[in-house]
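[1] Attaching a predicted model along with its sequence, questions to come.
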Amino acid sequence: SDKVRIQYASKYAGSSNYWKNSIGMNKAIIDNKVLETKAEQEARFARYAQEQNNAEYQQVVAQIDAAIEKSNPLLYNFTCFREVFLGGIEFGSPYLVLDQLKEALQNKDAEGQAKAIATLKEVYADIHNKDYDHEVDRKVAKVLLPLYAEMVPATALPAFYSTIEQDFKGDYAAYVDYCYDRSIFSNEANFQKFVKKPSVKAIDKDPMTAFARAKHELMRQLGTELAASMEGMERLHKTYVRGLCDMYAPEPKAPDANF
């Protein structure tokens, strides 16, 4: 429909530009023989390090290669996760706010309940914004969830994938429909019913809240693993760039403006 085309015009353009940009960058790498140039540079640097009898320079390229070999699979997993769960599927749940509401309900804290519900109303309006279509997002989720499972190892799957296997017999479409129909945030009727009579039971049973919690827990895990794998990379990079500057001296050369 025209309405959906208008809603998703910016998102579609962004995705299209991202795709074209990736094609262009890969083409430039090939056309400009970047890999060949870098290989020649590394070979020359290895000879220089040997001539200078500099152990730090002699080891640094192999150390960088080892660090990249370790971090690449983690970067791949994190990139796939980001594309699917941060840039693809839009529907979600503010589980941290619901945690606050749950605590307020358990403690019979009327002020805390009112504050949390006011925040939930803002979040609901933000989810169902003018450029969001629940049915389009449902279709997106049905495609992306199984695709993500095919692309990454089991260790990079959020916990709700176990729910899909155990409770929905691996039926991704059924799971998505359950989340998109039954969640507190699925539609105005569900949301108003909840805010008029919020309960701990409703929060605990909300499928999209479990989805959002599992998603963010895995995001933190993947991010931590990736950061740990990259530890020391900056030092190695600076060593290599310093070595290149030494190799090219006295010719003024800045292999990396960030050095």
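    Arrived safely.

[2] From here on, just use CA atoms for contacts and neighbour counts.
    Will do.

[3] give me the number of residues near Met208?
    26 (other Cα atoms under 10 Å).

[4] from memory it sits against Asp177, does it?
    No - contact between Met208 and Asp177 fails when scored by Cα atoms under 8 Å: they sit 10.9 Å apart.

[5] Mind listing the shared neighbours of those two?
    Residues touching both Met208 and Asp177 (Cα atoms under 8 Å, 6 or more residues apart in numbering): there are none.

[6] From Tyr12, how far off is Trp19?
    Counting by Cα to Cα, to the nearest Å, the separation of Trp19 from Tyr12 is 11 Å.

[7] Next, count neighbours for Phe211.
    The burial count for Phe211: 20, using other Cα under 10 Å.

[8] As a check, name the ranges of all helices in the stretch 1-150 of the chain.
    Remark: helices assigned in the stretch 1-150 of the chain by DSSP state H, counting those that start in this stretch are 2-7, 9-31, 34-52, 55-81, 95-106, 110-127, 134-151.

[9] try it against this one:
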Amino acid sequence: MSRPARRVPVTATAPVYRVALVSGANRGLGFEVARQLSERGMTVLLGARDLDKGLRAARQLAGAPGEVIAAQLDVTRQDQVDTLARWIEITYGRLDVLVNNAGGYYDHDASASDGDIGAARAALETHLFGSWRLTTAMLPLMRRHAYGRIVNVSSGCAANSSSSPHCVAYRTSKSALNAYTRTLAEELDGSGIVVNAVCPGWVATALGGPGGRPVEHGAAGIVWAACLPAPAPTGQFFRDGQHIAW
């Protein structure tokens, strides 16, 4: 991690100081989410597996209203998750927003019948278990102030009504993430911590490929869910700020 941000004391007239963590944020959708959160004045921890790439990404956002700080984070590694959680606790004593964005494994042409579950295992390790691991580590920092906004970046292809022979590993892992979202939201209901899933739509990124809509539009729905005022909906599935069916 680079140097910590200057903390602004909370007064009767000052805005509440917010700290956000975005996983998989050195490029694409995660980078744009980090940019938009920083534009709202939040201190944003930009999680990246490759710290050098994270540092380069954070430098691109220098001068934003909220400081952006690169943090090494591979959500499949418990040691990195635990180290980051301890650093956040020591440095800020709080975490207000968590965006579980790290992902990949868009296996468009894979077959559900071919018996090769390697891609599915890898997708689950990142999308489901990575989000689960990171959320579990960060929840104590949210419980401390009875406030949190957890956004799990999902996909419309994971909806129960969606059917296709494509993207079996991606689709299955995001469906599992949706189930985790609903379950955690039920557990935390009334705690001040809300948990929602967001589909950013088909976005023109390295993962989504050309032809999708601008990344700014996909990120905006995630940022909307990360900034919901109280009382906020929880355990819901959204796209562009609108409820969609599980």
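    Nice, thanks for sending it over. This one's a predicted model, so the numbers in the text were calculated from it and none came from an experiment.

[10] Got a TM-score for the two of them?
    The TM-score (TM-score structural alignment, normalised by the length of structure 2) is 0.25; 108 aligned residues with a Cα RMSD of 6.2 Å.

[11] rewinding a little: now render the helices of the stretch 1-150 of structure 1 as a markdown table, adding mean neighbour count and distance to Val195 of structure 1.
    As requested, these are exported to a markdown table (neighbours: other Cα atoms under 10 Å; distance: least, Cα to Cα, whole Å):
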| stretch | mean neighbour count | distance to Val195 of structure 1 |
| --- | --- | --- |
| helix 2-7 | 12 | 28 |
| helix 9-31 | 12 | 31 |
| helix 34-52 | 14 | 58 |
| helix 55-81 | 16 | 32 |
| helix 95-106 | 18 | 11 |
| helix 110-127 | 16 | 7 |
| helix 134-151 | 16 | 20 |
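
[12] Nearest to Glu165 of structure 1 among those helices would be which one?
    Nearest to Glu165 of structure 1, of all these, is helix 134-151, at 11.4 Å by Cα to Cα.

[13] Name the next helix or strand downstream of the closest one, please.
    helix 160-167 (DSSP states H and E).

[14] For stretch 57-76 of structure 1, report the contacting residues that lie outside it.
    For stretch 57-76 of structure 1, using Cα under 8 Å, 6+ apart, the contacting residues are 42, 46, 49-50, 222, 225-226, 229-230, 233, 236-237, 239-240, 243.

[15] which one of the residues you listed has the most neighbours?
    Most surrounded of these: other Cα under 10 Å gives Tyr240, at 22 neighbours.

[16] State the helix or strand in which it lies.
    Here Tyr240 of structure 1 is assigned to helix 233-248, by DSSP H and E.

[17] Kindly calculate the angle that that helix makes with helix 55-81.
    Relative orientation of helix 233-248 of structure 1 versus helix 55-81 (axes from the mean of the first three to the mean of the last three Cα atoms, to 10 degrees): 130 degrees.

[18] Show me the helices in structure 2, by range?
    Using DSSP state H, the helices assigned to structure 2 run over residues 28-39, 51-60, 78-91, 118-123, 131-143, 168-188, 215-226.

[19] Export those as a markdown table, with columns for distance to Val198 of structure 2 and mean neighbour count.
    Listed next are the helices of structure 2 as a markdown table, based on distance: least, Cα to Cα, whole Å; neighbours: other Cα atoms under 10 Å:
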| stretch | distance to Val198 of structure 2 | mean neighbour count |
| --- | --- | --- |
| helix 28-39 | 12 | 25 |
| helix 51-60 | 23 | 18 |
| helix 78-91 | 23 | 16 |
| helix 118-123 | 18 | 17 |
| helix 131-143 | 14 | 20 |
| helix 168-188 | 9 | 21 |
| helix 215-226 | 6 | 22 |
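
[20] would JSON lines of these with distance to Val68 of structure 2 be doable?
    Compiled in JSON lines, the helices of structure 2 are given as follows (distance: least, Cα to Cα, whole Å):
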{"stretch": "helix 28-39", "distance to Val68 of structure 2": "7"}
{"stretch": "helix 51-60", "distance to Val68 of structure 2": "6"}
{"stretch": "helix 78-91", "distance to Val68 of structure 2": "14"}
{"stretch": "helix 118-123", "distance to Val68 of structure 2": "28"}
{"stretch": "helix 131-143", "distance to Val68 of structure 2": "18"}
{"stretch": "helix 168-188", "distance to Val68 of structure 2": "27"}
{"stretch": "helix 215-226", "distance to Val68 of structure 2": "15"}
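
[21] Indicate which one of those is closest to Leu45 of structure 2.
    helix 28-39 (7.9 Å).

[22] so that closest one versus helix 215-226, what angle?
    Using the same axes, to 10 degrees: helix 28-39 of structure 2 against helix 215-226 is 60 degrees.

[23] Run the angle between helix 28-39 of structure 2 and helix 51-60 for me.
    Using the same axes, to 10 degrees: helix 28-39 of structure 2 against helix 51-60 is 40 degrees.

[24] what's helix 28-39 of structure 2 packed up against?
    Secondary-structure packing of helix 28-39 of structure 2 (3 or more Cα pairs under 8 Å, 6 or more residues apart in numbering; DSSP states H and E): strand 19-22, strand 43-48, helix 215-226.

[25] Tell me the helices and strands packed up against the longest one.
    Right, the one you point to is helix 215-226 of structure 2. helix 28-39, strand 97-100, strand 148-153, strand 193-198.

[26] Among the ones you listed, which comes closest to Ala70 of structure 2?
    helix 28-39 (10.6 Å).

[27] could you give the angle of the closest one to strand 148-153?
    Using the same axes, to 10 degrees: helix 28-39 of structure 2 against strand 148-153 is 150 degrees.

[28] Now do helix 28-39 of structure 2 against strand 43-48: the angle between them, please.
    Using the same axes, to 10 degrees: helix 28-39 of structure 2 against strand 43-48 is 160 degrees.
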